[in-house]
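Peer 1: Provided below for reference: sequence and predicted model.
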Amino acid sequence: MTMIVDNLQAVHERIVAACAACGRDPQAVRLLAVSKTFGADAVIDAMAGGQRMFGENYIQEGVEKILTVREREADALRLSSSGPVQWHCIGPIQSNKTRLVAEHFDWVQSVDRLKIAQRLSEQRPAHLPPLQVCLQVNIDGGPTKSGVAPQDALALAEDVARLPGLQLRGLMSIPEPAMDFVAACALHKRAADLFDQINRAGVLPQAMDTLSMGMTADLEAAIQAGSTMVRVGTAIFGNR
């Protein structure tokens, strides 16, 4: 096995342990491998370990990697029966890059304004399934972080849910690093509470099912707070 496959196993063990600590089913937490700045070979290695969900922050780099991996995907899939690869855009999106995202990615987790969602909707090719969307929420008001303000998230969710070619799946957050586990749990709990609040409002065509939060350093706290998807890069691929 490669180092990446070993690392994947270690991350899955962390997820299982974190779920056991708070009485959750490990199957309720999905792992998104953040492959930004790592090449197609690293993705192929992770695929050999059964990983099928990959996140990219930089759109141009991500598209080039998607195309390269797709050329080799048929051979790579013979190494595992886990199914085709799913690509998530998790970085900020400028208006001039929405077409690339709409044409190549399966998910977008970083929608934070209606204009971007509208462009993604208009540019999603008709032959592809709806683009799966999460709203990025700036849950702690970090001055350098993207994301819709929590008080504006419900209105944005209503607007995005009405757009054709998109399916609203949930929320994503990247809070500032916390001092300790308790503080990290409290930050993630804010996003979980907002997620529940939007679902309880009953204004969406269907309830959101994805709460994307937690990374290498804080995945245990995020799972404690209710995360359904953790985004892990360093613990899988190594330092950038």
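Peer 2: Thanks, I have the structure now.

Peer 1: Every contact and neighbour count from this point should use C-alpha atoms.
Peer 2: Will do.

Peer 1: would S110 count as being in a strand?
Peer 2: Yes - under the criterion used here (DSSP: H, G, I helix; E, B strand; the rest coil), S110 sits inside a strand.

Peer 1: who's in contact with it?
Peer 2: Applying C-alpha atoms under 8 Å, 6 or more residues apart in numbering, we find S110 in contact with C89, I90, G91, P92, I93, V133, C134, L135, Q136, G147, M172.

Peer 1: Next up, identify which helix or strand E158 is on.
Peer 2: Per DSSP states H and E: E158 is located in helix 153-161.

Peer 1: re the thing from before, which ones among the contacts of S110 are found in strands?
Peer 2: Here DSSP state E is the test, and those give C89, V133, C134, L135, Q136, M172 as lying in strands.

Peer 1: shouldn't the third one be in contact with Q109?
Peer 2: Yes - the pair C134 and Q109 passes the contact test of C-alpha atoms under 8 Å, sitting 4.3 Å apart.

Peer 1: what about the strands in the chain?
Peer 2: Listed in chain order (using DSSP E), the strands of the chain are 30-34, 53-56, 86-89, 107-111, 131-137, 166-173, 210-212, 229-232.

Peer 1: Point out the one among these that comes closest to R70.
Peer 2: strand 86-89 (10.7 Å; C-alpha to C-alpha).

Peer 1: adding another structure so you can compare the two:
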Amino acid sequence: MSRSSSDVQRSNGMPVLGLGTWQNTDPEECAGTVATALEMGYRHVDTAQAYDNEAEVGDGIARASVPREDVFLATKVWIDNLAPADVRETTERSLEKLGVDAVDLLYVHWPARAYDPAETLGAFDDLYDDGLIDRIGISNFEPAQVTEAVETADAPIFANQIECHPLLPQEELRAHCADHGIEVVAYSPLARGEVFDVPEIQAVAEKHGVSEAQVSLAWLREKDVTAIPKATGEEHVRDNWASRTLDLDDEDVARIDGIDRRERMVDPDFAPW
């Protein structure tokens, strides 16, 4: 299906390509990258309490000549802050750092440590009811945790942010989320650079005269997955943005689907798998 620069936002309001900001902690570089991306056309910015850059992300949004209401802004509550009182306190602090009255999407960063489904999601429901967040998200949730969250929260679970790329396609988890009407958002969509060295992806990139990064991002889009690649320099920000107009044919998708590697890049001790 052909997609153009005007086709950057799903009907649910979330743009299909966003800017990830993990490890972008240099204040000027982070704010500058966010502003550059927004001026270029990005309308989805992702951060987290644990990234320690919410203030810089907020600065970048403020610098750009893009109305706040046009920016889909997401952040995440860290695993130490998932008790109800901490959810409220740290979310209010996140909003202050970001310089906004509300975020479009707030994730439970991991189902770990202080996470208790009823108490944590109850606190998220309260934030939702109070208008401090527009959508509730979960992150790094496996199928069992997804089902539990859907059954526990009063507000809809909007998205599950997971590691997803051609080396970790997450077919079962994506299907489970689809069954529950939950969007999938892919972090590390370039497998932390590994996609540049995969022969199948290299071949598709050469065929279309594009980068391996664009191929990986276009492949995720074909799977109805929203990608939030991290980028810092303008060249990488622009290259990722160009993936919107790359149309992979069935042969391209099949070639990437056939990659015989399964590699997880993010695997902390507290992960649920």
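Peer 2: Cool, the structure landed. On a predicted model such as this, the values are computed, not experimentally measured, just so you know.

Peer 1: ok, back up a step: counting neighbours, which of the ones in strands among the contacts of S110 of the first structure comes out on top?
Peer 2: When neighbours are counted by other C-alpha atoms under 10 Å, M172 leads those with 31 neighbours.

Peer 1: In the second structure, what residue corresponds to it?
Peer 2: Aligning on TM-score structural alignment places M172 of the first structure opposite Q161 in the second structure.

Peer 1: Any idea how far apart the tips of stretch 27-47 of the first structure sit?
Peer 2: With C-alpha to C-alpha, to the nearest Å as the measure, the ends of stretch 27-47 of the first structure fall 19 Å from one another.

Peer 1: now stretch 131-149 of the second structure
Peer 2: In terms of C-alpha to C-alpha, the two terminal residues of stretch 131-149 of the second structure are separated by 20 Å.

Peer 1: Which residues are in contact with each of C134 and Q109 of the first structure?
Peer 2: Looking at what touches both C134 of the first structure and Q109 (by C-alpha under 8 Å, 6+ apart), the common residues are L171, M172.

Peer 1: Kindly reformat the strands of the first structure as CSV containing distance to C22 of the first structure.
Peer 2: Formatted as CSV, those follow (distance: least, C-alpha to C-alpha, whole Å):
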stretch, distance to C22 of the first structure
strand 30-34, 16
strand 53-56, 25
strand 86-89, 27
strand 107-111, 26
strand 131-137, 25
strand 166-173, 21
strand 210-212, 17
strand 229-232, 16
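
Peer 1: which stretch among these comes nearest A183 of the first structure?
Peer 2: strand 166-173 (15.2 Å).

Peer 1: list the helices and strands that closest one packs on?
Peer 2: Of the remaining helices and strands, those touching strand 166-173 of the first structure by 3 or more C-alpha pairs under 8 Å, 6 or more residues apart in numbering; DSSP states H and E are strand 107-111, strand 131-137, helix 153-161, helix 181-201, strand 210-212.

Peer 1: per the alignment, A144 of the second structure corresponds to what in the first structure?
Peer 2: A144 of the second structure maps onto Q151 in the first structure when the alignment is built from TM-score structural alignment.

Peer 1: Need the counterpart of Q86 of the first structure in the second structure.
Peer 2: By TM-score structural alignment, Q86 of the first structure lines up with F72 in the second structure.

Peer 1: Could you find the closest non-adjacent residue to that match?
Peer 2: Using C-alpha to C-alpha, 6 or more residues apart in numbering and skipping the chain neighbours, the partner closest in space to F72 of the second structure is H44 (4.6 Å).

Peer 1: so which strand or helix has the residue in the second structure sticking out farthest from the centre?
Peer 2: Centroid-distance maximum for the second structure: K207 at 28.0 Å, with C-alpha atoms, centre = their mean. When elements are assigned from DSSP H and E, K207 of the second structure belongs to helix 199-208.

Peer 1: Only the buried residues of that helix, if you could.
Peer 2: Of the residues in helix 199-208 of the second structure, those buried under the neighbour-count criterion (16 or more other C-alpha atoms under 10 Å) are E200, I201, Q202, A203, V204, A205.

Peer 1: ok, of those residues, which one's closest to P117 of the second structure?
Peer 2: Of all the buried residues of helix 199-208 of the second structure, I201 has the smallest distance to P117 of the second structure: 39.1 Å, by C-alpha to C-alpha.
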